[in-house]
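**Student:** here are the coordinates; sequence isn't available:
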């Protein structure tokens, strides 16, 4: 499995909601960028409690979803530009159902590992100025995903993102996200136990699955 990364995007914290800052407004970078354990060089997060860190170093969102969002929103300027959802990596031909927890991808000289789905928050609706987007993400599983950086390196737009290892082939990003965040999910105790045992899933998501199973 291989796709071309069409844009690598970074951003710095900017005023977002009154005095609150956010780095969701990201812009494409021309040429090679360094990919470090903390993320792409030049990229930052404002809310370090809920974003960033080694387990959420790089965010990927499927550009394939843009057309459906544009239809649902009745057209939106953000969807005709880069990184509408604050993603670092843009591509087509790779969605949540195609990617499994723990998948390792070679991107340039860096090695990335899928660590968790992205949990949507109010900032998406504030950025677009439209209510109901989070609810739609929860029901449609159009969440995006995060990578941790296993090997630091360099990459640029136009480079291939190539799958080199898969260890949890039963647990796509879609399936894990649906089990824990879709309000209509009917995940069984056994399934929640399997999620809690996924060694490459972040501790936060494993703990959530374990609590759901035991609760």
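**Tutor:** Happy to help now that I have it. Not measured: the values here are computed from a predicted model.
**Student:** from here on, contacts and neighbour counts on C-alpha atoms
**Tutor:** OK.
**Student:** okay, which residue is most central for this protein?
**Tutor:** For the chain, the residue nearest the mean C-alpha position is residue 145 (2.5 Å; CA atoms, centre = their mean).
**Student:** ok, now which ones touch the nearest residue to that one once chain neighbours are set aside?
**Tutor:** Counting by CA to CA, 6 or more residues apart in numbering, residue 117 is the residue found nearest to residue 145 once chain neighbours are left out, at 4.1 Å. Applying CA atoms under 8 Å, 6 or more residues apart in numbering to residue 117 gives the contacts 143, 144, 145, 146, 173, 174, 176, 177.
**Student:** Neighbours of the fifth one, how many?
**Tutor:** Burial of residue 173 is recorded as 27 neighbouring residues (other CA atoms under 10 Å).
**Student:** what does the fourth one give?
**Tutor:** Neighbourhood size, residue 146 [other CA under 10 Å]: 27.
**Student:** I'd like the contacts of residue 117 as TSV, with secondary structure and distance to residue 46 appended.
**Tutor:** Supplementary listing: those in TSV, determined by DSSP: H, G, I helix; E, B strand; the rest coil; distance: CA to CA, whole Å:
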residue	secondary structure	distance to residue 46
143	coil	20
144	coil	19
145	strand	19
146	strand	17
173	helix	25
174	helix	27
176	helix	27
177	helix	24
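**Student:** another structure for you, compare them:
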């Protein structure tokens, strides 16, 4: 099966989607190609790793570890059947819509050659209220979480250009690594997986510390 980029998507800030009326750039639209680069830190950096794409809520989104977001077209098709309506490429706010690649089988730390860029899988997407408002489906955050196939955030190891139709090549994959859904479950309540995520050291310092606190609160202590 061919493995390629079906759609490259960027978004600009617009009002009327976010629950509190603030701007959001979740509405991504297809373009022919994009340049990708490391955007730097979440706070004080460039936001998105995709040139001409915007990240508005930079406290929670963007930065080096969330530079590019990829979702499989096959996953969008599954959800389209579930919600009973067409879902266009970019509807999940993804920058890359893939075909033939099981994005949710990716191991954190694996690397993809896409166009002239080299990308590294860095973790799952966590659903938020803006995503729920944009999708307009009842119980969206709960349903998306239960499904547990979030697509993957990617960091930019080597900058380059990515175009519609470019092949995706998985060039390396860590042996024994955690998959994106496993990390997602660890971040959203599975205590055993949370410990494995911490042991693997695959989160940034802030997220690692947050997860450590969550695990500590749920771990019985001897008196």
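**Tutor:** Thanks, I have it. Everything quoted here is computed from the prediction, not taken from an experiment.
**Student:** What would you report as the TM-score here?
**Tutor:** Structural agreement between the two chains, given as a TM-score (TM-score structural alignment, normalised by the length of structure 1), stands at 0.86; 206 aligned residues with a CA RMSD of 2.1 Å.
**Student:** Identify the residue of structure 2 aligned to the residue nearest to residue 145 of structure 1.
**Tutor:** With TM-score structural alignment as the matching criterion, the partner of residue 117 of structure 1 in structure 2 is residue 124.
**Student:** hang on, isn't residue 169 of structure 1 packed against residue 97?
**Tutor:** No. Contact status for residue 169 of structure 1 versus residue 97: not in contact, 10.8 Å apart, counting by CA atoms under 8 Å.
**Student:** quick one: residue 94 of structure 1 is in a strand?
**Tutor:** No. The assignment for residue 94 of structure 1, made by DSSP: H, G, I helix; E, B strand; the rest coil, is coil rather than a strand.
**Student:** Counterpart of residue 82 of structure 2 over in structure 1?
**Tutor:** Matched to structure 1 by TM-score structural alignment, residue 82 of structure 2 sits across from residue 72.
**Student:** Its match in helix, strand or coil?
**Tutor:** Under three-state DSSP, the three-state class of residue 72 of structure 1 is helix.
**Student:** Ok, residue 109 of structure 2 next?
**Tutor:** Using three-state DSSP, the secondary structure recorded for residue 109 of structure 2 is coil.
**Student:** can you tell me how far the residue mapped onto residue 73 of structure 2 from structure 1 sits from residue 200 of structure 1?
**Tutor:** Taking TM-score structural alignment as the criterion, the aligned counterpart of residue 73 of structure 2 in structure 1 is residue 63. Going from residue 63 of structure 1 to residue 200 of structure 1 by CA to CA, to the nearest Å gives 25 Å.
**Student:** okay, these two: which has more neighbours?
**Tutor:** Neighbours per residue, other CA under 10 Å: of residue 63 of structure 1 and residue 200, the larger number sits with residue 63, 22 against 18.
**Student:** State the distance from the residue nearest to residue 145 of structure 1 to residue 71 of structure 1.
**Tutor:** 24 Å.
**Student:** What of residue 27 of structure 1?
**Tutor:** For residue 27 of structure 1, the distance to residue 71 of structure 1 (CA to CA) stands at 23 Å.
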